[in-house]
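In: sequence? don't have it. structure:
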């Protein structure tokens, strides 16, 4: 499935090798749409990294890059076509910021959308959020069950919950116990302590 949308120029990468007659894995339908659009907009392919790979429209891309344009109109290939996933995306977008779903419910829905093929950028665009917001929410699902329970019951602040989720699973429950026993003066101090325990990346 293809869509036309405005995407950030900075998220587009040129192909690593010059174009060749080998069009696979593009379908003939995708190729026909790309050729028909050439001159009006560039064509890109979505990648699992969340970035886009330039397929056609080198001159348009170069002009946008030279002018330091932030956004460029593009035909985007390999967008999820499952209508159920699209309905879910729109339903989740309608609930975000209404307070009708909890952060963990939101995280579960965002993860389900990524499993259906949507990229964080696409989810964020539909929900009016930044891609980092989508990733941070999904990462809450790395909390051990005790952490998820504490968050759901309001015993663990959301910001601290994210920092705890970045700890290795064996360290999370001991840290949570310290927080619940009141060993930290407040959430900022606990967040700092959690950051110091995070593995180096």
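Out: The structure has been received and is ready for your questions. A quick note: this is a predicted structure, and the numbers were derived from the prediction, not measured.
In: drop to CA atoms for contacts and neighbour counts, all remaining ones
Out: Noted.
In: wait, what's in contact with residue 84?
Out: If a contact means C-alpha atoms under 8 Å, 6 or more residues apart in numbering, then residue 84 has no contacts.
In: For the helix or strand hosting it, list every residue counted as buried.
Out: Using DSSP states H and E, residue 84 sits in helix 83-95. Under the neighbour-count criterion of 16 or more other C-alpha atoms under 10 Å, helix 83-95 has 85, 88, 89, 92, 93 buried.
In: how near is the last one to residue 126?
Out: Distance of residue 93 to residue 126, computed by C-alpha to C-alpha, to the nearest Å: 6 Å.
In: got it, and the second one?
Out: According to C-alpha to C-alpha, residue 88 stands 11 Å off from residue 126.
In: Please apply the same query to the first one.
Out: From residue 85 over to residue 126 the distance is 13 Å, taken as C-alpha to C-alpha.
In: got it, and the third one?
Out: In this view, residue 89 and residue 126 are 8 Å apart by C-alpha to C-alpha.
In: Name the nearest of the buried residues of helix 83-95 relative to residue 145.
Out: Among these, residue 92 lies closest to residue 145 (C-alpha to C-alpha), at 23.6 Å.
In: Leaving out chain neighbours, which residue sits closest to the closest one?
Out: Once flanking residues are discounted, residue 92 sits nearest to residue 109: 7.0 Å by C-alpha to C-alpha, 6 or more residues apart in numbering.
In: Check residue 102 too.
Out: Nearest one to residue 102, counting by C-alpha to C-alpha, 6+ apart, is residue 152 at 7.7 Å.
In: The one you found: neighbour count?
Out: Look at residue 152: counted by other C-alpha atoms under 10 Å, it has 16 neighbours.
In: now residue 122
Out: 21.
In: what comes into contact with whatever helix or strand it lives in?
Out: Using DSSP H and E, residue 122 maps to helix 120-127. Outside helix 120-127, the residues that touch it by C-alpha under 8 Å, 6+ apart are 50, 89-90, 92-94, 96, 110, 113-114, 130-135.
In: take a look at this one as well, against the first:
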């Protein structure tokens, strides 16, 4: 392969007993060759094979079990595969050596999949030293920093860093180069119902739409506005306005409820006084205090009320 020649070394330089496909056995050394003469390829212990790029057979690389990205668009993979066929893979993937001439992918799954689609046998791979404990955070952080992850995948990556790596939101923010508010807002996306998360994954709605929908507490109202947004192509501002209108209605409903409760209370007091005085009594509440209005219809009725007050 051209890319292999450019890199200068395949696995044979580091595994003396590694016979690559199509490679003939090396001829025996001549008897008169100097005993101390060294091979042109220097053997390096497996644990020291780090921070170098090798051409590694794709069959010797196992997937990353901690890959945060779950969806790969077939059309995009096919386009990348065609590019790799024509120009080769420009950016190496990142792997770690796990023993027995096997490697584990750290980042670059899309490039690895596209290379397989392109029929590439070997792929340039940058080898890093990463232990089992760190590979989760390393893989998550590298993938989160990619631009082609959808918001839900990024949010799930943040959540895994918190749950599996015991990071705080502030530590996640520092690791991925974001502010803490951004991390908090992204994590809130995971509180959305599955159908809205799916729409966000599929690019049916934007992050702005999702953030506006998060503010709707009533699940039924949230679903109703979501469906209207999809059907009518609501802009983010239209959803925000719909949310504001719901807030106004709830606020007015709360006020009306309080008025109803107060009205019931004052009506009860009015009824008690009416029974006590045997006449019509109205209570009119004000901002501070209020007034009680007792009606009388004749002078005799007034005298009766006065006598009643004096006897209390």
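Out: Received it, and whenever you're ready, just let me know what you need. Keep in mind the model is a prediction, meaning the values are calculated, not measured.
In: Need the TM-score between these chains.
Out: Once superposed, the chains reach a TM-score of 0.51 (TM-score structural alignment, normalised by the length of structure 1), with 117 aligned residues with a C-alpha RMSD of 2.5 Å.
In: Just give me the match in structure 2 for the residue nearest to residue 102 of structure 1.
Out: Alignment note: residue 152 of structure 1 maps to residue 201 in structure 2; criterion TM-score structural alignment.
In: one step back: would you check that the residue nearest to residue 92 of structure 1 makes contact with residue 90?
Out: No - assessed by C-alpha atoms under 8 Å, residue 109 of structure 1 is found out of contact with residue 90, at 11.1 Å.
In: Tell me how far the most centrally placed residue in structure 1 lies from residue 199 of structure 1.
Out: Geometric centre of structure 1, nearest residue: residue 120, 1.7 Å, by C-alpha atoms, centre = their mean. As defined by C-alpha to C-alpha, residue 120 of structure 1 lies at a distance of 24 Å from residue 199 of structure 1.
In: Repeat that for residue 162 of structure 1.
Out: Applying C-alpha to C-alpha, the value for residue 162 of structure 1 to residue 199 of structure 1 is 15 Å.
In: In terms of neighbours, single out the busier of the two.
Out: Set residue 162 of structure 1 next to residue 199 and count neighbours by other C-alpha under 10 Å: residue 162 wins out with 23 against 9.
In: Quick check: nearest residue in space to the equivalent of the more buried one over in structure 2, chain neighbours excluded?
Out: The alignment partner of residue 162 of structure 1 in structure 2, by TM-score structural alignment, is residue 211. Using C-alpha to C-alpha, 6+ apart and skipping the chain neighbours, the partner closest in space to residue 211 of structure 2 is residue 189 (7.4 Å).
In: Tell me the counterpart of the one you found in structure 1.
Out: Residue 189 of structure 2 maps onto residue 140 in structure 1, by TM-score structural alignment.
In: Go ahead and confirm its match touches residue 167.
Out: No - with contact defined as C-alpha under 8 Å, residue 140 of structure 1 does not reach residue 167; the gap is 11.2 Å.
In: Give me the more crowded residue out of these two.
Out: Regarding residue 140 of structure 1 and residue 167, a neighbour count based on other C-alpha under 10 Å identifies residue 140 as having more, with 25 against 21.
In: Confirm the more buried one sits in a helix?
Out: Yes - assessed by DSSP: H, G, I helix; E, B strand; the rest coil, residue 140 of structure 1 belongs to a helix.
In: and it, how far is that from residue 12 of structure 1?
Out: Residue 140 of structure 1 is 29 Å from residue 12 of structure 1, by C-alpha to C-alpha.
In: What of residue 98 of structure 1?
Out: Taken as C-alpha to C-alpha, the span from residue 98 of structure 1 to residue 12 of structure 1 is 33 Å.
In: Repeat that for residue 116 of structure 1.
Out: Where residue 12 of structure 1 is concerned, residue 116 of structure 1 sits at a distance of 22 Å (C-alpha to C-alpha).
In: These two: who's more crowded?
Out: Using other C-alpha under 10 Å, the more surrounded residue of residue 116 of structure 1 and residue 12 is residue 12, with 20 against 17.
In: Hmm, residue 54 and the more buried one touching each other?
Out: Yes - proximity of residue 12 of structure 1 to residue 54 meets the contact threshold set by C-alpha under 8 Å, at 6.4 Å.
In: got any residues that touch both of the two?
Out: residue 44.
In: Helices of the stretch 101-250 of structure 2, start to end?
Out: 109-117, 132-144, 151-164, 169-176, 180-188, 194-201, 207-214, 219-232, 236-277 (DSSP state H, counting those that start in this stretch).
In: Report the next helix or strand after the longest one in sequence order.
Out: So the one you mean is helix 236-277 of structure 2. Counting by DSSP H and E, the element after helix 236-277 of structure 2 in chain order, helix or strand, is strand 281-285.
In: In structure 1, point out the residues matching that next one.
Out: By TM-score structural alignment, strand 281-285 of structure 2 lines up with nothing in structure 1.
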